[in-house]
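# Provide a 3D model corresponding to the input given below.
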Amino acid sequence: MPEPPVPHGLDDQGFIAREGSLARVPAVFRPVVASARDRVLGLFGSRLHSAYLYGSIPRGTARVGQSDLDLLIALLDEPTDAGREAVRALGEAVDKEFPQIDGVGTLLYSRDRLLSELERYDLGWFVACMCTPLLGEDLAEYLPRYRPDSLLARETNGDLARWLPRWRERIAGAEDTEEARRPLVRFMSRHLVRTGFTLVMPRWNGWTSDLREMAEVFGAYYPERAVQMRTAAEYGYEPTDDPDILRSYVDDLGPWLADEYARVHGVKTPRPED
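Modelled structure (predicted):
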């Protein structure tokens, strides 16, 4: 069995170290971040509890013209459909204004949801470890420290089996065009690689957000699936429009991974919306 990369991503006490910081945002993306920050504050005003960056921009690994801007917004009350629509419009406006990004993705939740017991090892972990504070009070102050253990693996990515039927519907409903298929390949590739990584994360005892490294870590423990996962990692960065790739995800790699995940870590606690 090949040796996995040397584990890292933990602090000196064995907890997952928080990724990203505003200091790591490359200069070319700082006007984008400033505009998004001001727009979020203007949109929600007194309803806003806090806002965060996540993804490649605060990690300092974003690629000009290829990376998107990822935001998480925490409100003092529950999001409404009008609020979600306003966030979508905000993202479109920022994307149109700044050519250095390729899209804006925004997660919108209430403060209570993010701090709830149900979300402690999913959205709570995400805020505490993957998100960089941008506005307001940092919710990480109210959350525990996290280790790369089986509980975290189960509650973050132990729901792949519930996603696969929805993926099949999205594939069937997508237009037969490159513009329709490429985003699906990118999204599903990233989801599968991250799920494959968290499957073996407790054995590796480390953390990374690099898709290629995630695939290498996974492949060290499941060499028979290593090529598939490395290919998915590449498509996570540079997606193809090949429909056969999508079919392989929902007919082969996805179902196998969902079954193995359930066997090793169990199934994620259902949410009300499930």
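# rest of the way, CA atoms for contacts and neighbours
OK.
# what segments of the stretch 101-250 of the chain are helices?
Taking DSSP state H, counting those that start in this stretch as the criterion, the stretch 101-250 of the chain carries its helices at 111-114, 123-125, 150-157, 160-173, 178-204, 211-221, 226-237, 243-248.
# distance to G55 and mean neighbour count added to those, as TSV?
As requested, these are exported to TSV (distance: least, CA to CA, whole Å; neighbours: other CA atoms under 10 Å):
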stretch	distance to G55	mean neighbour count
helix 111-114	18	18
helix 123-125	14	22
helix 150-157	16	22
helix 160-173	21	15
helix 178-204	12	21
helix 211-221	12	23
helix 226-237	13	20
helix 243-248	24	16
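# for Q13, find the nearest of those helices.
helix 178-204 (15.4 Å; CA to CA).
# just want the angle from that closest one to helix 150-157.
170 degrees (axes from the mean of the first three to the mean of the last three CA atoms, to 10 degrees).
# out of the helices of the stretch 101-250 of the chain, nearest to V32?
helix 226-237 (21.0 Å).
# show residues contacting that closest one.
Contact partners of helix 226-237, identified using CA atoms under 8 Å, 6 or more residues apart in numbering, comprise 185-190, 192-193, 196, 211-212, 215-216, 218-220, 253.
# what angle separates it from helix 211-221?
Using the same axes, to 10 degrees: helix 226-237 against helix 211-221 is 170 degrees.
# mind checking which of the helices of the stretch 101-250 of the chain is nearest L41?
Among the helices of the stretch 101-250 of the chain, helix 111-114 sits nearest to L41 (CA to CA), with 15.8 Å.
# tell me how many other residues crowd L253.
Neighbour count for L253, taken as other CA atoms under 10 Å: 17.
# now show me the structure for the sequence below, then we'll compare the two:
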Amino acid sequence: MEFPTRIGVDNDGYILNATSLDKVNCAYKELLNQVIEILKKCAGAKLHSVYLYGSVGRGQAVFGTSDIDLSVIVTSPFTPQEAALLNEENRKFISENPIVPKVDYDIGMMDEVFQDNSQYYWGFWLKHVCICIYGEDLSIHFPKMKPNFQICRALNQDLIDTLNRSRKEMNEGEVDNHQLLSVLKRIVRGAYCYVAEKDESWSTSIQENLQILQHYFPGEINFKKMKGAFLHKKIPTVNEVLNYIDYFIDWFNEKTMERSN
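So this is what the prediction gives:
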């Protein structure tokens, strides 16, 4: 691998969107139609648009392992009753469709999408990560982007809170292998954001992320350990993941301070 890798960008350096309906397995297309109907039932007229991202949209999903990841834009917040109905309908959907372990709903408000400071979060997300599968496609209102630290800062804005929440869940109760690997993936993707601009790349592969991170942080032993876990499909223990969380919370804070100075 040569560096900078320029993976995932076009000849002019703009980030390519790896998500496409053409890549979605037919079995998932039918499930997506069902999920849209669930959202329409639960949200009604406030449902503006729905966007697919993640492994299903990249054609890399594995039956029984891969989540369906959706960004959902609404014109007003869900009421407690609507949220409860969505949870119940989602539970039934999962029980009836064993190839999907989970449906993740990333819910955003229409007025948030077009706030002045949202270009590098919602603008980037809808333009370069998602594909619209229902409603008006808001991505057309945003320009193409190149890898930059503003995107990194926007995507990682809730990273520390997410890791702290994961730590609390692991300390309070049982977590499954899927959750443990999800935490590792979140750490890797968060760390890769810090070198994407230097690498002039936007990779969606965990293995590529780790290979790139090892190049730019050759002394960081934890990236080597995590690469081995994913390469050999070795599920980490709860204690191992807790150690990663504690270490990388400090690591992320340190890297953010370095970029701010």
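# what about the helices of the stretch 101-250 of the first structure, which gets the closest to L71 of the first structure?
Per CA to CA, nearest to L71 of the first structure of the helices of the stretch 101-250 of the first structure: helix 123-125, 13.3 Å.
# next one: that closest one to chain centre, how far?
12 Å (CA atoms, centre = their mean, to the nearest Å).
# same thing with stretch 3-23 of the second structure?
Distance, stretch centre to chain centre, for stretch 3-23 of the second structure: 16 Å (CA atoms, centre = their mean).
# quickly find the element holding G83 of the first structure.
Per DSSP states H and E: G83 of the first structure is located in helix 81-97.
# and the counterpart of I187 of the second structure in the first structure, what does it touch?
Using TM-score structural alignment as the criterion, I187 of the second structure maps onto L192 of the first structure. Residues in contact with L192 of the first structure (CA under 8 Å, 6+ apart) are 229, 232, 254.
# alignment lookup: the first one to the second structure.
Residue pairing (TM-score structural alignment): M229 of the first structure is matched to F223 of the second structure.
# with G219 of the first structure instead?
By TM-score structural alignment, G219 of the first structure lines up with Q214.
# let me see the contact set for that match.
Neighbours of Q214 of the second structure in contact, by CA under 8 Å, 6+ apart: 220, 223-224.
# how near is it to N222 of the second structure?
9 Å (CA to CA, to the nearest Å).
# how long is stretch 244-263 of the first structure end to end?
So stretch 244-263 of the first structure: terminal residues 27 Å apart, CA to CA.
# now it: buried residues?
245-246, 249-250, 253-255, 257-258, 261-262 (16 or more other CA atoms under 10 Å).
# over to stretch 37-45 of the second structure?
Result for stretch 37-45 of the second structure [16+ other CA under 10 Å]: buried residues 38-39, 42-43.
# want to throw the helices of the stretch 101-250 of the first structure into TSV with distance to T61 of the first structure?
TSV is the format used below for those (distance: least, CA to CA, whole Å):
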stretch	distance to T61 of the first structure
helix 111-114	26
helix 123-125	21
helix 150-157	23
helix 160-173	27
helix 178-204	16
helix 211-221	12
helix 226-237	12
helix 243-248	26
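# go through those and name the closest to V28 of the first structure.
Nearest of the helices of the stretch 101-250 of the first structure to V28 of the first structure, taken as CA to CA: helix 226-237 at 19.9 Å.
# picking that back up, relative to E97 of the first structure, which of the contacts of L192 of the first structure is nearest.
Looking across those and measuring by CA to CA, the closest to E97 of the first structure is A232, at 31.0 Å.
# ok so, going back, which of the contacts of L192 of the first structure are still contacts in the second structure?
With both residues aligned by TM-score structural alignment, their matches' CA atoms under 8 Å, the second structure has none of the contacts of the contacts of L192 of the first structure.
# closest to V94 of the first structure out of these?
A232 (29.0 Å).
# tell me how far that closest one lies from D259 of the first structure.
18 Å.
# same check on E155 of the first structure?
The gap separating E155 of the first structure from D259 of the first structure is 15 Å, by CA to CA.
# with L71 of the first structure instead?
L71 of the first structure is 31 Å from D259 of the first structure, by CA to CA.
# with E137 of the first structure instead?
Counting by CA to CA, the gap from E137 of the first structure to D259 of the first structure is 39 Å.
# swap in R194 of the first structure?
From R194 of the first structure to D259 of the first structure the distance is 16 Å (CA to CA).
# SS state for the nearest residue to S201 of the second structure once chain neighbours are set aside?
Spatial nearest neighbour of S201 of the second structure, excluding adjacent residues (CA to CA, 6 or more residues apart in numbering): R6 at 4.2 Å. Of the three states, R6 of the second structure takes coil according to DSSP: H, G, I helix; E, B strand; the rest coil.
# just give me the neighbour total for R6 of the second structure.
Count around R6 of the second structure with other CA under 10 Å applied: 21.
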